[in-house]
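Asker: no sequence on this one, just coordinates:
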């Protein structure tokens, strides 16, 4: 299986001591490309540096996560726009709304989201979106940009069936992570993933977060890493009632098309 991890936080400090080994294990597990997530000003700069060091194997996103929305100044906007001139940056984000933690005030979250949607509208790049417990405001803000945006993926989807269909009706892609494998929080996803059209389904680890709880043996450090994408695909295929090779081929094709990867 050729796999593409559309969301890996490879700039996280937990990867600093064995970064090359992490990439080697990913390749051995069938991963042919990864998109490094940029989720803050510093994180986006770092994601670009990481991608540049692995041409052809890594790309990156550049954006400001809602947790960091208070840092979204005019200077931040100018910096993101400069980063998006780099060919290695293939999507705007991670951006969106997070009312679950509210690490930034909601008005600041909405403003930062709108400004990044404007970058997507101006550059024509796809969107890498985050939404948690903010579904109505999230869709309303996106609707204000209707007709001006390219493709968008709702990264790490964890919502309800109704929210899933709202996103599908709006034309968005859906990113599925190891959340699917969490018997405490992800059981509802197992019942819904058949609803996602094959041409709008993508897969991701969100490493180092969301280690699939069904991996055996579980690593003692509990750090997720890209090599576990294969396990996520196998679990996802089981829930969709299809062979893992079918799920993998469709998700990889969708990712290549979405991010304009060679």
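Answerer: Perfect, I can see it now. Remember, predicted model here, so these are calculated numbers, not experimental data.

Asker: going forward, measure contacts between C-alpha atoms and count neighbours the same way
Answerer: Fine.

Asker: next structured bit after the host helix or strand of residue 50?
Answerer: Element membership for residue 50 (DSSP states H and E) is helix 41-52. Next in sequence after helix 41-52, counting helices and strands by DSSP H and E, comes strand 58-62.

Asker: ok now that following strand, how far from the chain's centre?
Answerer: Centroid separation for strand 58-62 versus its chain: 11 Å, with CA atoms, centre = their mean, to the nearest Å.

Asker: thinking again about what came up before, relative orientation of the helix holding residue 50 and strand 58-62 in degrees?
Answerer: Per axes from the mean of the first three to the mean of the last three CA atoms, to 10 degrees, the angle that helix 41-52 makes with strand 58-62 is 160 degrees.

Asker: Contacts made by helix 41-52 with the rest, please.
Answerer: 10-11, 36-38, 57-64, 76, 79-80, 83, 88-89 (CA atoms under 8 Å, 6 or more residues apart in numbering).

Asker: hmm, 10 Å instead?
Answerer: Here helix 41-52 makes contact (CA atoms under 10 Å, 6 or more residues apart in numbering) with 8-12, 34-40, 57-65, 68, 71-72, 76-77, 79-80, 83-84, 86-89, 93-94.

Asker: Check the protein for its longest strand and report it.
Answerer: As assigned by DSSP state E, the longest strand anywhere in the chain is strand 89-98.

Asker: chain center to that strand: distance?
Answerer: Put simply, strand 89-98 sits 8 Å off its chain's centre (CA atoms, centre = their mean).

Asker: now do stretch 176-185
Answerer: The answer for stretch 176-185 is 15 Å, by CA atoms, centre = their mean.

Asker: which residues of the stretch 51-200 of the chain fall in helices?
Answerer: Applying DSSP state H, counting those that start in this stretch to the stretch 51-200 of the chain gives helices spanning 74-83, 106-123, 135-143, 161-169, 187-192.

Asker: and the second one, what does it pack onto?
Answerer: Meaning helix 106-123. helix 74-83, strand 89-98, strand 127-132, helix 135-143 (3 or more CA pairs under 10 Å, 6 or more residues apart in numbering; DSSP states H and E).

Asker: related to what we said a few turns ago, just the angle between the longest strand of the chain and strand 127-132, please?
Answerer: Going by the same axes, to 10 degrees, strand 89-98 makes 20 degrees with strand 127-132.

Asker: measure residue 222 to residue 5 for me?
Answerer: Relative to residue 5, residue 222 is positioned 19 Å away (CA to CA, to the nearest Å).

Asker: Apologies, that question was intended for residue 145.
Answerer: Using CA to CA, residue 145 is found at 27 Å from residue 5.

Asker: and those two? which has more neighbours close in?
Answerer: Between residue 145 and residue 5, counting by other CA atoms under 10 Å, residue 5 is the more crowded of the two (29 against 14).

Asker: Give me the distance from the helix or strand encompassing the more buried one to the chain's centre.
Answerer: Element membership for residue 5 (DSSP H and E) is strand 3-8. Distance of strand 3-8 from the chain centroid (CA atoms, centre = their mean) equals 8 Å.

Asker: putting a second one here so we can go through both:
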């Protein structure tokens, strides 16, 4: 069994076949999905979907791209969502200084609030970072964050070791399958301890370039997680069975998945 810890299921690319996507995943052995909440509305959509599909769980948070768009009561809404049984992590949150869709000051404010919420709720933080590693690491240390995952990690060995020293898990996507830009990640992968490794598609993005034949849609899906796993197994020396077992156990340990929950905490 596989667990995909990163699925953007409410991307408009899945509007026509959302349920079929999770059915195809199950047929491929990907039996548990973590849906990514990038803003309040998407987090709420995820939760409703998870209540109807018990193989799915969700994060709840505000992506740095959305930080400039939060409403005055966004944090109160997020606190409420974080109490839902289907929500197993706070995020996707962090800093993105590559595109700066939100001001850096606003990004840092919204990120800091979510770090505090993660600590208060005792839920792992689900991290995004692009071209902002130094600032993000400083904020994680300031808030004493030690419970969470670096989602879609693409950094180098030094960045990897800094996250590992905090106690974080590392999420590996199809980026590792990219012969053009994945070389740094392929090297860093060898330094990830077996008990900190997680796999994710980040679907519908980052279709593995090693996949043959490629779907005509060029859209990534959770069903393609084993393609990523094949590359990770090749680079780490694990068998596919070993990798499935250890990444499944890691996902259960970090997120505390409890299949079948569909109620709200009081």
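Answerer: Noted; the coordinates are in hand. All values derive from a computational prediction rather than experimental measurement.

Asker: Any idea what the TM-score is?
Answerer: Overlay of the two chains. TM-score (TM-score structural alignment, normalised by the length of structure 1): 0.96; 258 aligned residues with a CA RMSD of 1.0 Å.

Asker: I'd like to know which of the helices and strands packed on helix 106-123 of structure 1 lies nearest to residue 178 of structure 1.
Answerer: strand 127-132 (15.8 Å; CA to CA).

Asker: The helix or strand where residue 24 of structure 2 lies - contacts with which helices or strands?
Answerer: Using DSSP H and E, residue 24 of structure 2 sits within helix 18-27. Helices and strands touching helix 18-27 of structure 2, as assessed by 3+ CA pairs under 10 Å, 6+ apart, comprise strand 2-7, strand 30-35.

Asker: and the first one, which stretch of structure 1?
Answerer: When you say that, I think you mean strand 2-7 of structure 2. Alignment note (TM-score structural alignment): strand 2-7 of structure 2 is matched to residues 3-8 of structure 1.

Asker: Check the mean deviation of that stretch from structure 2.
Answerer: Stretch 3-8 of structure 1, aligned to structure 2 and superposed, deviates on average by 0.4 Å (mean CA distance after the TM-score superposition for structure 1).

Asker: Look at the equivalent of residue 217 of structure 1 over in structure 2 and say how many residues are nearby.
Answerer: In structure 2, the residue matched to residue 217 of structure 1 (TM-score structural alignment) is residue 213. Residue 213 of structure 2 has 7 neighbouring residues, counting by other CA under 10 Å.

Asker: before we move on, what about residue 197 of structure 2?
Answerer: So residue 197 of structure 2, with other CA under 10 Å, has 21 neighbours.

Asker: isn't it right up against residue 167?
Answerer: No - assessed by CA atoms under 10 Å, residue 197 of structure 2 is found out of contact with residue 167, at 11.8 Å.

Asker: intersection of neighbour lists for these two?
Answerer: residue 149.

Asker: distance between the ends of stretch 21-36 of structure 2?
Answerer: Rule used - CA to CA; the end-to-end distance of stretch 21-36 of structure 2 is 15 Å.

Asker: meant to ask about stretch 77-95 of structure 2
Answerer: 21 Å.

Asker: What range does that stretch cover in structure 1?
Answerer: Stretch 77-95 of structure 2 maps onto residues 79-97 of structure 1, going by TM-score structural alignment.

Asker: For that stretch, what is the distance to the chain centroid?
Answerer: Distance, stretch centre to chain centre, for stretch 79-97 of structure 1: 13 Å (CA atoms, centre = their mean).

Asker: Now do the buried residues in it.
Answerer: 79-81, 83-84, 88-97 (16 or more other CA atoms under 10 Å).

Asker: Likewise for stretch 38-58 of structure 1?
Answerer: So stretch 38-58 of structure 1, judged by 16+ other CA under 10 Å, has buried residues 38-41, 43-48, 50-52, 57-58.

Asker: Sticking with whatever residue of structure 1 lines up with residue 241 of structure 2, tell me its helix or strand.
Answerer: Alignment note (TM-score structural alignment): residue 241 of structure 2 maps to residue 245 of structure 1. If you go by DSSP H and E, residue 245 of structure 1 is part of helix 244-259.

Asker: neighbours around residue 198 of structure 2, how many?
Answerer: 30.

Asker: Now which residue in structure 1 aligns to it?
Answerer: For residue 198 of structure 2, the residue aligned by TM-score structural alignment is residue 202.

Asker: from what I can see its match touches residue 177, true?
Answerer: Yes - judged on CA under 10 Å, residue 202 of structure 1 makes contact with residue 177 at a distance of 9.1 Å.

Asker: Between those two, which contacts overlap?
Answerer: 5, 6, 7, 155, 156, 233.

Asker: how close does the helix or strand harbouring the last one sit to structure 2?
Answerer: Right, the one you point to is residue 233 of structure 1. For residue 233 of structure 1, the element it lies in under DSSP H and E is helix 229-240. With mean CA distance after the TM-score superposition for structure 1, helix 229-240 of structure 1 departs from structure 2 by a mean of 0.6 Å once superposed.

Asker: Off-centre distance for that helix?
Answerer: With CA atoms, centre = their mean, you get 17 Å for helix 229-240 of structure 1.

Asker: got the buried residues for it?
Answerer: Applying 16+ other CA under 10 Å to helix 229-240 of structure 1 flags 229, 230, 231, 232, 233, 234, 235, 236, 237, 239, 240 as buried.

Asker: which one in structure 2 is aligned with the third one?
Answerer: Across the two structures, residue 231 of structure 1 finds its equivalent in residue 227 of structure 2, going by TM-score structural alignment.

Asker: from what I can see its match touches residue 206, true?
Answerer: No - the criterion here is CA under 10 Å, and residue 227 of structure 2 misses it with residue 206 at 11.9 Å.

Asker: shared neighbours, these two?
Answerer: In contact with both residue 227 of structure 2 and residue 206: 174, 177, using CA under 10 Å, 6+ apart.

Asker: The corresponding residue of structure 1 for residue 164 of structure 2 and residue 195 of structure 1: what is the separation?
Answerer: Residue 164 of structure 2 maps onto residue 168 in structure 1, with residues paired by TM-score structural alignment. Distance, residue 168 of structure 1 to residue 195 of structure 1, by CA to CA: 9 Å.
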